[in-house]
Every structure is written in structure tokens, then in C-alpha cells.
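Student: sequence and predicted structure below; questions after.
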Amino acid sequence: MLPLPAAFAGLLRSNCPRFLRYQNYATRKRFYRGTGVIQSEKKWEVTLDHRRLKTPNGQVLMVNSEPLARAIAAEWDAQTEVITQPTMHLTSLCNTALDNPGKLTPHDIAIYFLEYFSTDTLLFYSDEEEELRKLQEIKWGPIIDWFQKRFDVVQEVSKGLEPPPVTANTRAVLAKYFLSYDFPALTAMSFGVEALKSPLLMLACVERRLDPKEAVLLARLEEEYQLMRWGRVPWAHELNQAELTARVAASLLVIHSSVEHHSAKAKATPERMSQ
């Protein structure tokens, strides 16, 4: 194995950072009539009655892409008499990325992912119910296979209570991958990881191997199995599934908007240099 850059070596030795804190708030009455989107310099802002939307810390909420700004505006436009901010995932994610209430760095979030990885839901197969284990092998196995091929690593699974080993090479590859994203994208990625309880499933979504609905179904595989055996509470299951899907979808919109912005910026650089 090649020597690790100092930054990555530090990630492999560090402990899990402080818990990430997302900015959600109590409900309040709607105080605006309309929403809008404006371009400011090379970024986009959301307006409420022509006033610029700000974060809880008073910063103007600015994002890198028009589609993301319009999606945030749509969240505000969809509110009725009462603003229910805990359901406004895009606004919450962007507020958190800008205000950074946990005072985290990209390295902190990367460490969080690396520590979480060994407890990933997909790495723990049932050792008590053979039928459930077979279902996990059928449903989760292809995602683990995809992960190994995509990142050129080897990853074992556990069939007991002990976490499976994660090699130093795998941790180094993942550290490099995570640190290739900017802070807003990493913040959004952590939001998705916490919803799915699985960095593996979130990676598959980011890489477009899975869509949010598929990822949520795989994350809830054991619960679905038990519900099929013992029954379910009407509506509660569907509501929870829809909420998780919305969280993952919001995370992906922020991540992909960030990636597309940086890709476009990188492509434009040679053109500017040649002028």
C-alpha cells in the first residue's frame, strides 16, 4: 500500500467528531406572500416578498445553482398559514452549511463517515433468522459488490454482533473520496447517512447507483421483513418511509448541485486562461 498523505493519515487515527447539528425550528405563522429567486454575483438567493432570505445567524442564504435556489423557494412557497420548518429539508441543510453551528470542518465530517462505516447497516447480516439472512444477501449483496468494484476495495460483512474489519486501504480510499467534496455537499451527505443509517447506501445514491426510494427500502429491509410477518400500523409505515425518502432526496439535490457547480467552474477555467 502506498504511503498516505498526512491529511488522510490523520483521519485514520482520529475519533468521531461532535454530533452534527442541523438547524430546524419550531413552527411559526407565515409572514410573506410570495417567493422569488435572484442572481447575485455568481450565486443565487431566495427572496420572501422581495426581501433576501437569511440564515438564523443573519447570513444571506446563497447557493451555487439556480435549480437549488428554486427548490428552496418552492419549500417556502408550499407553506400554508403556518411555516413548518422541520419539514423544509433543503432550507435546513443550506442554513447548517452556511452557519455551521457545530463548528465542523470537512475533516471532521470525513472522520464521522469513517467511524460510522464499520457499523453500517448493510454490513450486519442476521445470524439468527436464516430467511432474513438470505433476503439480506439477495438485496444488500449487490450493493456491497458494487461498492467493492467502484472503489477497488475488499469489504467483509458480519454475521454476528462484532463489526466487520475495515482495512486501512479502504479507509484511505474513502477519506480521499469524501474530502473531494466541499463543505455543503459533505453536510448534505451526513444528513443522508443519518437518515439511512448507512454510508454505503448514501454512497450508492450519490453515485446514482440507487435512487432515494430504493435506498430507503434497502435501509428498512429488516423492518419490512418483520412487518410482513407481524403486520404494520396503518399509515405510520408509509409516512415514515416518505419522510426518509424526502430527506435523502434533499441531500442528493444539494450534493449534485455542488458537484455540477464545481464541474462547470473547472471546465470554464481553461477557456478563461486562453482568452
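Tutor: Perfect, thanks for sending it. Computed from a predicted model, the values in this text were never measured in an experiment.
Student: drop to CA atoms for contacts and neighbour counts, all remaining ones
Tutor: Noted.
Student: what count of nearby residues applies to residue 186?
Tutor: Neighbour count of residue 186, defined by other Cα atoms under 10 Å: 25.
Student: what's the local residue count around the closest residue to residue 173 other than its chain neighbours?
Tutor: Nearest residue to residue 173, sequence neighbours excluded (Cα to Cα, 6 or more residues apart in numbering): residue 151, at 7.1 Å. Neighbours of residue 151 under the rule other Cα under 10 Å: 12.
Student: now residue 57
Tutor: 12.
Student: next one: residue 166
Tutor: If we define neighbours as other Cα under 10 Å, then residue 166 has 17 of them.
Student: residue 246 too?
Tutor: 21.
Student: now find how far off-centre the helix or strand containing it is within its chain.
Tutor: Per DSSP states H and E: residue 246 is located in helix 236-274. Centroid displacement of helix 236-274 relative to its chain, using Cα atoms, centre = their mean, to the nearest Å, is 10 Å.
Student: this protein: strands as residue ranges?
Tutor: Using DSSP state E, the strands of the chain run over 28-29, 35-40, 43-48, 51-52, 62-63, 82-83.
Student: tell me the helices and strands packed up against the second one.
Tutor: The one in question is strand 35-40. strand 43-48, helix 66-77 (3 or more Cα pairs under 8 Å, 6 or more residues apart in numbering; DSSP states H and E).
Student: among the ones you listed, which is nearest residue 247?
Tutor: Closest to residue 247 of the helices and strands packed on strand 35-40, according to Cα to Cα: helix 66-77, at 13.1 Å.
Student: tell me the buried residues in stretch 175-190?
Tutor: Residues 175-176, 178-179, 181, 183-190 are the ones in stretch 175-190 that count as buried (16 or more other Cα atoms under 10 Å).
Student: for those residues, give me CSV that also has distance to residue 82.
Tutor: Formatted as CSV, these follow (distance: Cα to Cα, whole Å):
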residue, distance to residue 82
175, 42
176, 43
178, 37
179, 39
181, 35
183, 31
184, 28
185, 29
186, 30
187, 27
188, 26
189, 29
190, 28
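Student: second structure follows, compare the two:
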Amino acid sequence: MSEWKAKRFWKEAAVEDADGGFTVKLDGRPVKTPAKRALILPTRPMAEVVAAEWDAQEDEIKPHLMPATRTANAAIDKVATQHAEVADMLAAYGDSDLLCYRADRPEGLVARQAEQWDPMLEWGAEEFGVRLEPRTGVIHAPQHPDALKKLSAQTHALSAFELAAFHDLVSLSGSLILGFAAAAKARPLDELWDISRLDEIWQAEQWGRDEEAEAMVAIKKTSFLHAGHMFTLCCADH
């Protein structure tokens, strides 16, 4: 027995004003989230991106081709209902931030980590008034509680939509600081992604490329870039 698949039933997807933001309607009927909540987007540009995804569907609805809609659904159905828990989980990355765990050899890798990661830690210090401290090796060494408290406050201050996008920026890069840098457009997203992949890039230079691994990385990079775009849309002109 073949699996039932949803079919396109509408002619037009349109953006309309709604209480608390903007919504997308399909032939006048508002789109709902999987949990049957109202799909209310914080900015018109974000709503237009979501509407474009619905308009792009052809005979069969393909959710994997609707990343903005998925992010919006996650923000409404998941993040908004457990905001503090999500913020705590992401803020915890600060205590084991990728940028802080350094190699002790070879010299070329040590130098490259310092060259690329130290400026990002300095950016975090200037932006938030706290500096996470690097250490050599992979054994966990706690950061100063005051630094973590300030970074946690910044994380908790994000809206549900911002936090939904921020989740991928942090979890995919392994770094709270790189997540904040991506959200603030401190550097181009492509550059920040490469900074987060420094160790893997180094290994590929030494031992050769792994096509299967690179295919997985490409998928993650696409998700990282999408998250950065969604974060920007949260703050776009209404």
C-alpha cells in the first residue's frame, strides 16, 4: 500500500497582516503549524519567504523544500513553548565553546587556530564585555561563571523566532560565540562556517578529502546559511 502524500490544493499563497505580525493564506485560508497553531511571522519579509515556499510547491507538497516554513513551525510549536529550556541548552555551549579548545601540536595547526579563533574571542569580548579563555587539550575546564552568566542573559533575550534560528547557528558550528557572530553579521556566514570547520579543513589538507564526509558537511553548511538568513529576517523591516 503506497503512502498517502499531501497534494497542492490552492492556487495562490498570499501574505496578510495579522495580530502580532503577518500570516500566509492559501486562497484566503490561513496556514497552520503542525500543532494547529496560527502561523504568525514577526516580519513581512519572513512571511514573504514562507509564502514563496508554498507557492513553489507543485502537485505534491515537499516539506524538505520548505526550510523557512519548518523553522517558523519550530519557533511556534517548540521554542515558544519551552523558551527557557532551549536558551539554557544553547547558552551551555559557552562553557565548552569550540573556539576555546586548542591543539598543542603540530605548530601549523596551533598557529592557524590562534589566527582564526583568537579574533572571534576578542569580538565576543568587545561585544558582550566578557572573554572566554582558551585552553590546550580536550579536557573540559570551566569558564568563569560571570562570563557564562552574561552570555546566558544574551541568549535568553532572543525571541522565539531568533532562538529557533540561533539554535542551528550554535549547534552546527559548535560555538556560542560563532553563533552570536553569525547573528550579528560580524563576518560573512561562509567565513564563519569555515572558521568552525578549521580542524576538519586542516585534516583534509594533511590526509586528503573524504567525499562522503564532505557531502554531509555540505548539508550542514546549507542549514547553517539558512539559519543565518532566518535570523536576519527576524529583524528585517516590517
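Tutor: Structure received. Note that this is a predicted model, so its numbers are computed, not measured.
Student: about what we covered before: TSV for the helices and strands packed on strand 35-40 of the first structure, including mean neighbour count?
Tutor: Putting those into TSV (neighbours: other Cα atoms under 10 Å) gives the following:
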stretch	mean neighbour count
strand 43-48	21
helix 66-77	20
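Student: format the ones you listed as CSV; extra columns: distance to residue 147 of the first structure.
Tutor: Shown next, in CSV, are those (distance: least, Cα to Cα, whole Å):
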stretch, distance to residue 147 of the first structure
strand 43-48, 34
helix 66-77, 28
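Student: so which of these comes closest to residue 269 of the first structure?
Tutor: strand 43-48 (17.2 Å).
Student: residue range for that closest one in the second structure?
Tutor: Against the second structure, the aligned range for strand 43-48 of the first structure is residues 21-26 (TM-score structural alignment).
Student: so which residues make contact with that stretch?
Tutor: 10-17, 30-31, 39-44, 47, 50-51 (Cα atoms under 8 Å, 6 or more residues apart in numbering).
Student: quick revisit: what about the buried residues of stretch 175-190 of the first structure, which are in helices?
Tutor: Among these, the members falling in helices (DSSP state H) are 175, 176, 178, 183, 184, 185, 186, 187, 188, 189, 190.
Student: what residue in the second structure is paired with the second one?
Tutor: So the one you mean is residue 176 of the first structure. Under TM-score structural alignment, residue 176 of the first structure pairs with residue 153 in the second structure.
Student: which residue, other than its chain neighbours, is closest to the residue nearest the centre of the first structure?
Tutor: What sits nearest the mean C-alpha location of the first structure, by Cα atoms, centre = their mean, is residue 189, with 2.5 Å. Of all residues not flanking residue 189 of the first structure in the chain, residue 251 sits nearest, at 6.1 Å (Cα to Cα, 6+ apart).
Student: what's the neighbour count on that neighbour?
Tutor: When neighbours are counted by other Cα under 10 Å, residue 251 of the first structure registers 29.
Student: aligned counterpart of residue 47 of the second structure in the first structure, please.
Tutor: Residue 47 of the second structure maps onto residue 69 in the first structure, by TM-score structural alignment.
Student: any idea how far residue 52 of the first structure is from that match?
Tutor: 12 Å (Cα to Cα, to the nearest Å).
Student: ok, back up a step: trace the residue nearest to residue 189 of the first structure over to the second structure, please.
Tutor: Under TM-score structural alignment, residue 251 of the first structure pairs with residue 227 in the second structure.
Student: ok, its match touching residue 171?
Tutor: No: Residue 227 of the second structure is beyond contact range of residue 171, at 10.9 Å (criterion: Cα atoms under 8 Å).
Student: among the ones in helices among the buried residues of stretch 175-190 of the first structure, which one lies nearest to residue 90 of the first structure?
Tutor: residue 188 (9.0 Å).
Student: contacts only, for the residue lying closest to that closest one once chain neighbours are set aside.
Tutor: Distances taken as Cα to Cα, 6+ apart place residue 251 nearest to residue 188 of the first structure, at 4.6 Å, with adjacent residues excluded. Counting by Cα under 8 Å, 6+ apart, residue 251 of the first structure touches 90, 93, 188, 189, 191, 192.
Student: over to residue 152 of the first structure?
Tutor: Residue 152 of the first structure neighbours (Cα under 8 Å, 6+ apart): none.
Student: that one corresponds to which position in the second structure?
Tutor: In the second structure, residue 152 of the first structure lands on residue 129 (TM-score structural alignment).
Student: ok, residue 133 of the first structure next?
Tutor: Alignment note (TM-score structural alignment): residue 133 of the first structure maps to residue 110 of the second structure.
Student: if we can go back for a sec, could you double-check that the match of residue 47 of the second structure sits in contact with residue 63?
Tutor: Yes: using Cα under 8 Å, residue 69 of the first structure is in contact with residue 63, at 6.4 Å.
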